[in-house]
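Novice: Quick one: sequence plus predicted model below, questions after.
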Amino acid sequence: MKKRSVTSLEVAALAGVSQSAVSRCFSPNASIAPKTRERVLAAAKQLGYRPNSIARSLITRSSRTIAVVMSQLDNPFYAQMLDVASRRLQQHGYHLLLFMSGDEQESASVMGEILQSQAEGILMLAAMLSSSFAQECVARSIPVVMINRTVTFEGVSQVASDNYQGGYWVGEFLVESGCERIAFISGLPESSTSTERHRGFLDALAFHGHCCCKEARGDYDFATAQAATRELFNAKPYPDAVFAANDHMAVAVMDTLRSEMGLRVPEDVSVVGFDNTPVAAWPSYQLTTLQQPIESMVVEAIALLLAQIDSGNVSGEYKVLPIVPILRASTRCSKTVI
């Protein structure tokens, strides 16, 4: 038999306070005297009281939930981002509802579920957003903030690292390191991060009188990046450098070159990634990469989201944060490169 739930009225009676004082005690950032809080918490513990968040949301008309949308979790970069986001939201008294969204058909279904969830805001971690859904969110005054994706939709805020400049740095670095046959493995074709990194990379090569010798699609996926590596190295002359649009794919490149082709990194092929995930620093990889400011991106995005929730005004803001090159042993480095 299910045990009867203790009510806030019973806690208030035992603590000798008002019911509103009990409510304030269990509400994030609410004002309540320390001694009153102590009495309420003691009474709640004695009675076994637990606040009912569903009932509270009906009274306050605030669900205190944020929908977080992701496209994948196998990439360590996204797992890091989710960890930072969940901790930050909890600090602000918000619950996190996680939704996974892949292709367009799945995305449309997920977006419908998000609207039904009564989430107060939407945080998109490297996930795609349709223009129709963006318009509906703006019409309903639901703030949307995207991290590491860029769109041109009105009312959608975005926080990203400087992907173009990162790609430019890689192109320039590899040329100045003496590489001549430089290849590129892209992410998802519709991804703004891959597009911007690719554009900066090609611009740097062109500026120095070089071009990209070969390209292949890796789709930000480990197995697909392995297949892309085989494609790039299916005939001589082989590339002497590979820029993979993220670390996840760069690690796949290194594994494939070493285990299947007997090539050495960096003696035969220099490899560069993007993100600076923990695996990049492992002794077996020592991957040269670009560090994205995960903590700063998430903090900025959550600040934008909560500010719009508090004000009730949905607006589109765009912030770009700098990246930092991390030089390691996966690349050859000439004396002219600092």
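Specialist: Happy to help now that I have it.
Novice: alpha carbons only for contacts and neighbour counts from here, please
Specialist: Noted.
Novice: just to confirm, which helix or strand has residue 330 in it?
Specialist: When secondary structure is defined using DSSP states H and E, no element contains residue 330, which sits outside every helix and strand.
Novice: Now do the longest helix anywhere in the chain: everything it contacts.
Specialist: Under DSSP state H, the helix in the chain containing the largest number of residues is helix 294-311. Helix 294-311 is contacted from outside by 80-81, 84-85, 88-89, 120-123, 142-147, 157-161, 314-315, 321, using Cα atoms under 8 Å, 6 or more residues apart in numbering.
Novice: Could you tell me which of those residues belong to strands?
Specialist: 121-123, 144-147, 157-161, 321 (DSSP state E).
Novice: what's the closest of those residues to residue 48?
Specialist: Each of the ones in strands among the contacts of helix 294-311 was scored against residue 48 by Cα to Cα, and residue 121 proved nearest at 32.0 Å.
Novice: The closest one and residue 146, how far apart?
Specialist: The spacing between residue 121 and residue 146, counted by Cα to Cα, to the nearest Å, is 11 Å.
Novice: The structure to be compared is supplied as follows:
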Amino acid sequence: MSDAPAKVTAHDVARLAGVSQSAVSRVFTPGASASKATVAKVRAAAEQLGYRPDPLARAMITGRTRIIGLVVAYLENQFYPVALERLSRALQDRGYHILVFMAENSTEKVAEVVQELIDYRVDGIITASVSMSNDLTARLLALGIPVVNFNRGQDDARLTDITSDNVAGGRRATEFLIAGGHTRIAHVMGWQGSSTGRDRAEGFRQAMEAAGLAPIAMVDGMYARDTAAAVARELCQGPNRPDAIFVGNDHMAFAVMDELRFGLGLDVPGDISIVGYDDVPMAAWPAYDLTTIRQPVNRMVGATAEALLGLIEGTASPQKTRIDGPLMVRRSARIPQGYKP
């Protein structure tokens, strides 16, 4: 015979607290209503008995695990750890928890991870820096698992996208450089397989065309530090060196600045102005003091949580949300005369 103690159940708690079993369930269900007196009695009884609710048993009854799967391709870029922390907090405040999976941005790898999330019976999925195939999207929707793309857009009306206004941001960054008197401007683009990279490049093109300027170069930096540094070195060793570079995100911009200053001995912004995109915490460090477009991460996180929970609860439809962000002016780029933020 086993000497293991008998498992304490919700029925035991209800009997000790003098309430119904459904009242115990409401107390331990996030978002459910119960009077303060009931909550106090139930929690006191639970503490005395050592009771802990069984999330798997609750999931069997309600059909909800209250777990959100989050799929991300990489965390080297400071923007994603910051966003993940805030997403987790926002969802925890609503009684949900995040299960994070890393996946290479390939159809096969994403499909493998999503299958694992399906096995975990997640209530919804947030993707960050990865894309969903049409077949995978259809499969998830057939299973009733909604998907929200965070900081990535897809041309699929079935999916919800929450991004900054990347076209407007790319245009604003480039207009700032033009206003500073720069005419030989290059763009180290974000990965052109992503909507963010393409949209920021489109904003750059629009601003250059409106000013009657032709780009010195537009090169894909792949959102990779080493690639961006190599691109910067090649751009700035030739006779037609740019006098300004708009870089597709801060992660690459730091690499570009390091290569220019310590690899080529150039001054930033004396020789070349640099503007980035994201406004990650390191952008404000004195070592970089990077002028950059701020991604409105708090508003993006809030919109993502609201959109996903609305889809789970059946109160929302798929949407495409673009949130504008400001230019944070620091000292990595020449400030136009008379500039007022």
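Specialist: Yep, it's here. If you're wondering where the values come from, they're calculated on a predicted model, not measured in any experiment.
Novice: Quick TM-score on the pair, please.
Specialist: In this superposition the chains share a TM-score of 0.95, using TM-score structural alignment, normalised by the length of the first structure; 337 aligned residues with a Cα RMSD of 1.6 Å.
Novice: hmm, back to that, common neighbours of residue 121 and residue 146 of the first structure, please.
Specialist: Counting by Cα under 8 Å, 6+ apart, no residue touches both residue 121 of the first structure and residue 146.
Novice: between these two, who's got more neighbours?
Specialist: Comparing residue 121 of the first structure with residue 146 by other Cα atoms under 10 Å, the one with more neighbours is residue 146, at 28 against 24.
Novice: which ones are touching the equivalent of that one over in the second structure?
Specialist: Superposed on the second structure with TM-score structural alignment, residue 146 of the first structure falls opposite residue 149. For residue 149 of the second structure, the set of contacting residues under the criterion of Cα under 8 Å, 6+ apart consists of 126, 127, 128, 131, 159, 160, 161, 162.
Novice: One more pass at 10 Å, please.
Specialist: 70-71, 125-132, 159-163, 304, 308, 320 (Cα atoms under 10 Å, 6 or more residues apart in numbering).
Novice: Are any of the contacts of helix 294-311 of the first structure buried, and if so which?
Specialist: When burial is judged by neighbour count using 16 or more other Cα atoms under 10 Å, the buried members of the contacts of helix 294-311 of the first structure are 81, 84-85, 88-89, 120-123, 142-147, 157-161, 314-315.
Novice: What residues sit buried inside the longest helix of the first structure?
Specialist: 294, 297, 298, 299, 300, 301, 302, 304, 305, 306, 308, 309.
Novice: Show me what residue 257 of the first structure lines up with in the second structure.
Specialist: Matched across to the second structure, residue 257 of the first structure falls on residue 260, judged by TM-score structural alignment.
Novice: what's the burial count for that match?
Specialist: The local packing of residue 260 of the second structure (other Cα under 10 Å) involves 21 other residues.
Novice: any idea which element the residue nearest to it when sequence neighbours are not counted lies in?
Specialist: If the residues on either side of it in the chain are set aside, residue 260 of the second structure comes closest to residue 266, at 5.4 Å by Cα to Cα, 6 or more residues apart in numbering. Assigned by DSSP H and E, residue 266 of the second structure belongs to neither a helix nor a strand.
Novice: Contacts only, for residue 266 of the second structure.
Specialist: By Cα under 10 Å, 6+ apart, the neighbours of residue 266 of the second structure are 236, 257, 258, 259, 260, 272.
Novice: Residue 172 of the second structure: which of those is nearest?
Specialist: The shortest approach to residue 172 of the second structure among those belongs to residue 272, at 18.2 Å (Cα to Cα).
Novice: Give the aligned equivalent of that closest one in the first structure.
Specialist: Under the alignment (TM-score structural alignment), residue 272 of the second structure pairs with residue 269 in the first structure.
Novice: For its match, list the residues it contacts.
Specialist: In this structure, residue 269 of the first structure makes contact with 179, 181-182, 238-242, 254, 257, 263, 330-332, judged by Cα under 10 Å, 6+ apart.
Novice: any idea how far the residue nearest the centre of the first structure lies from residue 299 of the first structure?
Specialist: Among the residues of the first structure, the smallest C-alpha distance to the mean C-alpha position (Cα atoms, centre = their mean) belongs to residue 125, namely 3.9 Å. When Cα to Cα is the yardstick, residue 125 of the first structure and residue 299 of the first structure sit 13 Å from each other.
Novice: if I look at the alignment partner in the second structure of residue 293 of the first structure, how far off is residue 164 of the second structure?
Specialist: Using TM-score structural alignment to pair residues, one finds that residue 293 of the first structure aligns to residue 296 in the second structure. Computed with Cα to Cα, the distance linking residue 296 of the second structure and residue 164 of the second structure is 7 Å.
Novice: any shared contact partners between the two?
Specialist: Contact criterion Cα under 10 Å, 6+ apart; residues bridging residue 296 of the second structure and residue 164 by contacting each: 278, 323, 324, 325.
Novice: And the second one, how far from residue 162 of the second structure?
Specialist: Between residue 323 of the second structure and residue 162 of the second structure the distance, using Cα to Cα, works out to 8 Å.
Novice: Could you report the neighbour count for residue 9 of the first structure?
Specialist: With neighbours defined by other Cα under 10 Å, the count for residue 9 of the first structure comes to 15.
Novice: what about the counterpart of it in the second structure, which helix or strand?
Specialist: When the second structure is aligned by TM-score structural alignment, residue 9 of the first structure is paired with residue 11. With elements delineated by DSSP H and E, residue 11 of the second structure resides in helix 10-17, which encompasses its position.
Novice: Okay, residue 119 of the second structure and residue 203 of the second structure: tell me how far apart.
Specialist: Plainly put, residue 119 of the second structure is 41 Å away from residue 203 of the second structure if you go by Cα to Cα.
Novice: ok, those two, which is more surrounded?
Specialist: residue 203 (22 against 9).
Novice: In contact with the more buried one, which residues?
Specialist: 165, 166, 167, 168, 169, 170, 171, 172, 173, 174, 175, 209 are the contacts of residue 203 of the second structure under Cα under 10 Å, 6+ apart.
Novice: neighbour-wise, which of these leads?
Specialist: residue 170 (30 neighbours).
Novice: Do a quick rundown of the helices in the stretch 151-300 of the first structure.
Specialist: With DSSP state H, counting those that start in this stretch, the ranges of helices along the stretch 151-300 of the first structure come out as 163-176, 192-207, 222-232, 247-259, 294-311.
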